[in-house]
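1. sequence and predicted model, in that order:
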Amino acid sequence: MANGSRQAAWEFFGTELKRQREDAGLTQAELGARVFVSGAYIGQFEQAIRKPQLDIASRIDGILQTDGIFERLCRKLIDDPRYADYFAKAAELERLAVQVCDFAPALVPGLLQTAAYTRAVTLAMNPFAPDEYIDDKVSGRLERQRILKGATRPVYWVVLHEHVLRIPVGGAAVMAEQLEHVAALTRERAVVVQVLPYEAGAYAVMNGTLRLMEFEDAPPTAYTEAVYSGSLLDDPAVVKRAQSAYDLIRAAALAPEASLTMIESAAEDFRRCASTT
C-alpha cells in the first residue's frame, strides 16, 4: 500500500470512528474512559494523528458494538510488509510514544537515516533483492520519520556508538550526507544526540540495539534487536533494568555539545574524502 493510500485509509478509520462514536451518543472522553485511554487520544485517532494499537481497536469495537470492523481495519493497516515481522509491533508503538530513547551500536537509527543510507544498508543485507523490495524498505523507513515532524512528535534521545560515525556505509558521500543530516536535526532541536566514544570501554559492549518508549496512557516498554530478531519487553522489572542500562550508557557518553562537534568533524572528513575520489 502506497504512503498516500495508507494515510487515506487511516483517515477513513478516524472518520468512521467519529461517526460510530457520535451515533452511540458518547463523547471522546467517555469513549476513552471505557477503552482505558484519554479523550485526547480518541480525538487523535479520529484525526489520524495517532494510530491505535490492536487491543484498543478491539475494545472500541466492543464498546461501540461494531462487529470487529475497527480491529480488522487496524490489523490490515499495521500489517506492513515494509517492516520485518519482529519489528512491526515496535514500529506501531513508536507512533504512540511521547518519548523514545535509542542506543545504536553500529548503524544510524532508522528515524534518523537518509534515503541513501537506508538504501545502502538494505542492499548490503539483501544483495539479490529486486528493486521493488529495496524501494519499499526505503519508503517505509522514511515514512516512519514523519513522527519527528508533527505537533505531537515525541522527545527523541539517541546515543550513537562512535562506530556509527566511522563505518563508511554507502561510501564517503553517503556518510557525509548522513552525518550532516544528524547534525542538522540536532541543531534544530528535533533530537538530542550523544556519542559513546571508544574510550568508554566496557560501556560500549552491549549486544544489539536498545530502545525505550514511554507513553501518555500506558506503561513504558523496551525493545532490543539483534540479527534478524527483536524482542518487545513490557515486564516492569525488565524495563526498569533496561532503563538502568541505558542511563549508564548515557552517562558514559559525551555531552551533546561535544557529540555534535564529533559528528560534524566526522562529516567533514567524509566530505573531503568524497571530493577527492
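-> That came through fine. Numbers count the residues shown, from 1 in each chain.

2. please count neighbours and contacts with C-alpha atoms only from this point.
-> Noted.

3. surely residue 250 meets residue 194?
-> Yes - contact status for residue 250 versus residue 194: in contact at 7.4 Å, counting by Cα atoms under 8 Å.

4. so between these two, which is more surrounded?
-> Using other Cα atoms under 10 Å as the criterion, residue 250 and residue 194 rank with residue 194 on top: 28 against 21.

5. so which helix or strand takes in that one?
-> strand 192-196 (DSSP states H and E).

6. need the residues that contact the helix or strand just after that strand.
-> Counting by DSSP H and E, the next helix or strand C-terminal to strand 192-196 is strand 209-214. Defining contact as Cα atoms under 8 Å, 6 or more residues apart in numbering, one finds that strand 209-214 is touched by 93-94, 97-105, 220-226, 242-243, 246.

7. here comes the other one, which I'd like you to weigh against the first:
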Amino acid sequence: MVNGIDPSTSMAALFGARVRRLRTAAGLTQAELGALTHVVSTRITKIERASGAKPTLELARALDAALGADDLLVELWPYVYREAFPDWSRKFMEYSERAVGVRQYAAHVVPGLLQTEDYARAVLGLDALLTSEEQLEERVAARMGRQDRLASPDRPELCVILDEAVLRRPIGGPAVMRKQLRRLLDAAEERHITVQVLPFDQGGHEAMGGSLTVLLLPDGSEVAYTEGADYGQLIEEPSNIGRYKLIYDRLRAAALPPIMSLDMVRSAMEGNYRGANVPSRSERRRVAQEQLQQSSRGRLRGGGRRPPRPRPRP
C-alpha cells in the first residue's frame, strides 16, 4: 500500500502505484515528471493517488517513455480505461477476450471487431457525451486494439450477421463506407470469419431492437449480450442463454448464405458508394480542358489544314 492507496482496489490505483514506483526509481519529483510529459505536477499527483480524471492514452505513452517503462504503462492503460464503463459492460469485455467463439448479429453498424479505423471514428464520434477529440481518439485506439486478437494464435471463430441496414446506412460518407465494405470482403476470406447478411425482405424478427452477441468460452460455457443505443444487458444464466441462442440460430437461418451475402456487400460497395472513387466535378472539368488543349495542339502541328476529302468515284 502506497500513501494509503491500495493497488488492488482498482486498475487506476495499480496504474498510479506503478507510476510512483517508476518515478521514485528514476529519482524524479512529480513536478519534474510533469515537465517531461507536458502536464502540471498536480496531474501526476492525481494519477498516483488514483483520484480525479483517469490518464489518457496519450499521457500513458508519455509517462511510459519518460520513465523507461518498456510499454508497461501503455499495456496497463486499456484496463484503466475500461473502468469507466458499467460493470456489466466491463464483464462482457473480459468474456470477449477469452472467448473461443463469437456469434454476433448487428442491427445498425458493423461490429467493432471488423470496423476500419475511419468507420470506428465516425461511429464513436456520434456519442453526444464525448467531451473532447482526445477522448474520441482514445476510444478509437481501444477499439482497434481489441481487433489484434483476430490475428493472434488463440483467435476466436467469428460469425457475423449484418442487417441489410448496416450496408445501406452511409456512416462517415461514401469513401469511409467503401473502405469499410472492402474490409468486410477481405475479412470473410479468413477461414475463421463468416459474414452473412439479413436482407430487408425477411421482414421482422426477435432481435430488431439492437445487437446480439453469444460468446463461447474455453470451458464450454456460454454468455449472451444484448445492446441498444443507450443500454446493454449481459446474460449469464444458462436457462436464459438458450433463448438468445435460438434467436441467433433463427437469424442465421433467415440470412443469405455466405457467398450470396458477400455478393450483396460487393453490390453495395460498387453501387451505393461508387461515388467514393469518382472524380469531383472540378477535377473532371480540369481533365476535359487538358484534353481540349492537347487536341488543339495536335491540329496546330498539322498546319491547321483539314484532311482532304475523298473524291467521289465516277
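-> Ah, there it is. Since the structure is predicted, the reported quantities are computational estimates derived from the model, not experimental observations.

8. return the subset of the contacts of strand 209-214 of structure 1 lying in strands.
-> 99, 100, 101, 102, 103, 104, 221, 222, 223, 224, 225, 226 (DSSP state E).

9. gap between the residue nearest to residue 9 of structure 1 when sequence neighbours are not counted and residue 139 of structure 1?
-> Among residues not flanking residue 9 of structure 1 along the chain, residue 77 sits closest, at 7.7 Å (Cα to Cα, 6 or more residues apart in numbering). From residue 77 of structure 1 across to residue 139 of structure 1, the span is 16 Å (Cα to Cα, to the nearest Å).

10. same check on residue 146 of structure 1?
-> Counting by Cα to Cα, the gap from residue 146 of structure 1 to residue 139 of structure 1 is 11 Å.

11. tell me which of those two has more neighbours.
-> In this view residue 146 of structure 1 and residue 139 are compared by other Cα under 10 Å, and residue 139 has more residues nearby, 16 against 12.

12. what about residue 77 of structure 2, which helix or strand?
-> helix 72-82.

13. what does that helix contact?
-> Outside helix 72-82 of structure 2, the residues touching it (Cα under 8 Å, 6+ apart) are 11-12, 15, 18-19, 54-55, 57, 60-61, 63-64, 90, 142.

14. how about the nearest residue to the aligned residue in structure 2 for residue 177 of structure 1, chain neighbours excluded?
-> Superposed on structure 2 with TM-score structural alignment, residue 177 of structure 1 falls opposite residue 179. In space, residue 179 of structure 2 comes closest to residue 116 once its chain neighbours are excluded; the distance is 7.6 Å by Cα to Cα, 6+ apart.

15. that neighbour: what's it in contact with?
-> Residue 116 of structure 2 sits in contact with 179, 180, 183, where contact means Cα under 8 Å, 6+ apart.

16. tell me which of the residues you listed fall in helices.
-> Under the assignment DSSP state H, these contribute 179, 180, 183 to helices.

17. ok, these vs residue 167 of structure 2, which is closest?
-> residue 180 (9.5 Å; Cα to Cα).

18. from the chain's centroid, how far away is the lengthiest helix in structure 2?
-> Among the segments of structure 2 that qualify as a helix by DSSP H, the longest is helix 281-301. Distance of helix 281-301 of structure 2 from the chain centroid (Cα atoms, centre = their mean, to the nearest Å) equals 43 Å.

19. counterpart of residue 217 of structure 2 in structure 1?
-> Across the alignment, which pairs residues by TM-score structural alignment, residue 217 of structure 2 is matched by residue 215 of structure 1.

20. how about that match: what's its closest non-neighbour residue?
-> residue 97 (4.7 Å).

21. make a PyMOL selection of the buried ones in the contacts of helix 72-82 of structure 2.
-> A single PyMOL command selects the buried members of the contacts of helix 72-82 of structure 2 (16 or more other Cα atoms under 10 Å):
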select buried, resi 11+12+15+18+19+54+55+57+60+61+63+64+142
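
22. return the subset of the contacts of helix 72-82 of structure 2 lying in helices.
-> Per DSSP H, the contacts of helix 72-82 of structure 2 map to helices at 11, 12, 15, 18, 19, 57, 60, 61, 63, 64, 90, 142.

23. just to revisit the earlier point, so which bit of structure 2 is the strand holding residue 194 of structure 1 matched to?
-> The aligned range for strand 192-196 of structure 1 is 194-198, by TM-score structural alignment.

24. how far apart are the matching stretch and its match in structure 1?
-> Superposed on structure 1, stretch 194-198 of structure 2 shows a mean distance of 0.3 Å to its aligned residues (mean Cα distance after the TM-score superposition for structure 1).

25. pipe the contacts of residue 116 of structure 2 into JSON lines and attach distance to residue 205 of structure 2 and neighbour count per row.
-> Converted to JSON lines, those look like this (distance: Cα to Cα, whole Å; neighbours: other Cα atoms under 10 Å):
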{"residue": "179", "distance to residue 205 of structure 2": "29", "neighbour count": "19"}
{"residue": "180", "distance to residue 205 of structure 2": "26", "neighbour count": "24"}
{"residue": "183", "distance to residue 205 of structure 2": "27", "neighbour count": "14"}
